[in-house]
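Engineer: Structure for this input, please:
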Amino acid sequence: MAQKNRYGFVIDVARCIDCRACLVACRVENEVSLPHTRIWVKDQGLRGTFPDLAREFVPYNCMHCEHPPCIEVCTSGATFKDPDNGLVLVDQEACIGCGLCVEACPYDARYLDPTRGVVDKCTGCVHRVERGEEPACVATCLGGARMFGDFNDPTSEVSQALARATQVRQLVTDEVDPDPNIYYLNGDVMQTGLLPRPPRYTTAETLWRGVAIPAVIAGITLSFLGQAVAFTKQLIEGEQEFEE
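Structural biologist: Predicted coordinates for the structure are as follows:
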């Protein structure tokens, strides 16, 4: 079933002043435990040539990718893409804290919370979005750098911002392109420190993907076939007894 909406962020790098209000708002709204954070801001240093110099800051968080590697490796099914809004979420009741998704995320945008033993990350403040409100980071952005909305809606703020923009970037490479739902305007964001890395797959994860999952599927299939054969045999024997 196709998802109804495609929610994500547009960030105007030229308007970010590194005030970190988004980090504080996110921590308070979502009760993020110290020393962790769901949002990071990378200081790109000075950009331009004298005298036209400017300091550049690039905020980032979970990219809520269209093709998220974290979902592929989740052994418990805790990480999923919401079919209504397209946000990548974690069911922390189902999360077993294996950490495989943390290694698989090419943006290092999720972490394992040792106090609770579960994975945590940006949720796009889905609880606020469902009430028709903006994510806390967007609502408190002093410079107006952050925007949030439905890319499938041409009248949304994010769609309008992309339509007006002269420079739009996604943090992708030729090798790694999960189609992230954060778009950047007016910034030199294509830097090594921001671009996605190839997903890291541990030995355990490789075994899970290559051996355990096929084995489980094969086991379920064989079990089903065995039950089907036994049921068919019972039907035949029952018919024979009835005829006698």
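
Engineer: For the rest of this, base every contact and every neighbour count on C-alpha atoms.
Structural biologist: Fine.

Engineer: State the three-state secondary structure for residue 119.
Structural biologist: Classification of residue 119 by DSSP: H, G, I helix; E, B strand; the rest coil places it in strand.

Engineer: before we go on, could you also do this sequence so I can check it against the first one:
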Amino acid sequence: MENSRRHFLKSTCALVAGVSVYPLSSNQANAETAVGTNNTKYAMLHDETKCIGCNACVEACREVNHVPEGVTRLSIERLGPFGEYPNQFYHFTRHSCQHCEDAPCVNVCPTGAAFIDKETGIVSVNADRCVGCQYCIAACPYEVRFINPVTKAADKCDFCRETNLKQGKQPACVEACPTKALVFGNLKDPESELVALLKANPTQRSKLDLGTRPKLFRIKAKQGEIIL
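Structural biologist: Okay, here's the model as predicted:
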């Protein structure tokens, strides 16, 4: 029954999408993606000066969120080596959903499967509404979305919204990091550790010129930070 429903929705969207994707997504945005209506806006900071590229965050995410092999919600990219042997060094940077406040993936979704949770500001996916059209994958400038081979729906990091956060825990990646390179918190809480770190350190965000207003911050690694 579910496969038949998905097939019907996908066929219907294919017929309609060419002329009505943007009007549909605009209505969706107005109805479901209002951000700032409460006191919570979650974000994450990756301190590259502390990251050692151990991938504990990647494996914890996979286990907690039941991410199938062959795909991943996040990855740690190793950059380098830099410098001359034997004083070579590496940098590690996180690649995952940026949880944009103006999310292109949400704007193009014809069914409303991609949405911004108005209670938390988290960009999420309703797998039951996803028809696998892959518009969100094409629209994401950060190239972080994928089709889950088990659910056949679009998937990505959701800050463990359906798992750890529901249990009052931190995202799995944050809990697993042995060097405390990841900090998760509420941008609207001036007393939070996240806000304190953002105020105390120069940070960067990816592709700000696109106007997406991403909520994944990073403290950039310094030269020679990680020597292996």
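
Engineer: Would you give the TM-score for this superposition?
Structural biologist: The TM-score (TM-score structural alignment, normalised by the length of structure 2) is 0.76; 186 aligned residues with a Cα RMSD of 1.9 Å.

Engineer: So which residue is smack in the middle of structure 1?
Structural biologist: Against the mean C-alpha coordinate of structure 1, by Cα atoms, centre = their mean, the closest residue is residue 64 at 3.4 Å.

Engineer: what about residue 21 of structure 2, which helix or strand?
Structural biologist: Using DSSP states H and E, residue 21 of structure 2 sits in helix 2-32.

Engineer: can you give me the strands in structure 1?
Structural biologist: Using DSSP state E, the strands of structure 1 run over residues 7-12, 40-49, 52-60, 79-81, 88-90, 110-113, 118-121, 146-150, 168-169, 182-185.

Engineer: Which of the ones you listed sits closest to residue 23 of structure 1?
Structural biologist: Closest to residue 23 of structure 1 of these is strand 40-49 (Cα to Cα; 7.5 Å).

Engineer: mind listing what's buried in that closest one?
Structural biologist: Within strand 40-49 of structure 1, the residues that count as buried by 16 or more other Cα atoms under 10 Å are 41, 44.

Engineer: How about the helix holding residue 21 of structure 2, which residues are buried there?
Structural biologist: Residues of helix 2-32 of structure 2 classed as buried under the neighbour-count rule (16+ other Cα under 10 Å) are 6, 9-10, 13, 17, 21, 24-26, 28-29.

Engineer: Could you tell me how many residues sit around residue 219 of structure 2?
Structural biologist: Residue 219 of structure 2 has 20 neighbouring residues, counting by other Cα atoms under 10 Å.

Engineer: meant to ask about residue 99 of structure 1
Structural biologist: Residue 99 of structure 1 has 21 neighbouring residues, counting by other Cα under 10 Å.

Engineer: which residue lines up with it in structure 2?
Structural biologist: Mapped onto structure 2 by TM-score structural alignment, residue 99 of structure 1 lines up with residue 134.

Engineer: so the residue nearest to the centre of structure 1 makes contact with residue 82?
Structural biologist: No. Between residue 64 of structure 1 and residue 82 there is no contact under Cα atoms under 8 Å: 10.1 Å.

Engineer: Find the residues that touch each one of those two.
Structural biologist: The contact sets of residue 64 of structure 1 and residue 82 overlap at residue 88 (Cα atoms under 8 Å, 6 or more residues apart in numbering).

Engineer: What distance do you get for the residue mapped onto residue 175 of structure 2 from structure 1 to residue 233 of structure 1?
Structural biologist: In structure 1, residue 175 of structure 2 lines up with residue 139, judged by TM-score structural alignment. For residue 139 of structure 1, the distance to residue 233 of structure 1 (Cα to Cα, to the nearest Å) stands at 65 Å.

Engineer: Also residue 155 of structure 1?
Structural biologist: Distance, residue 155 of structure 1 to residue 233 of structure 1, by Cα to Cα: 61 Å.
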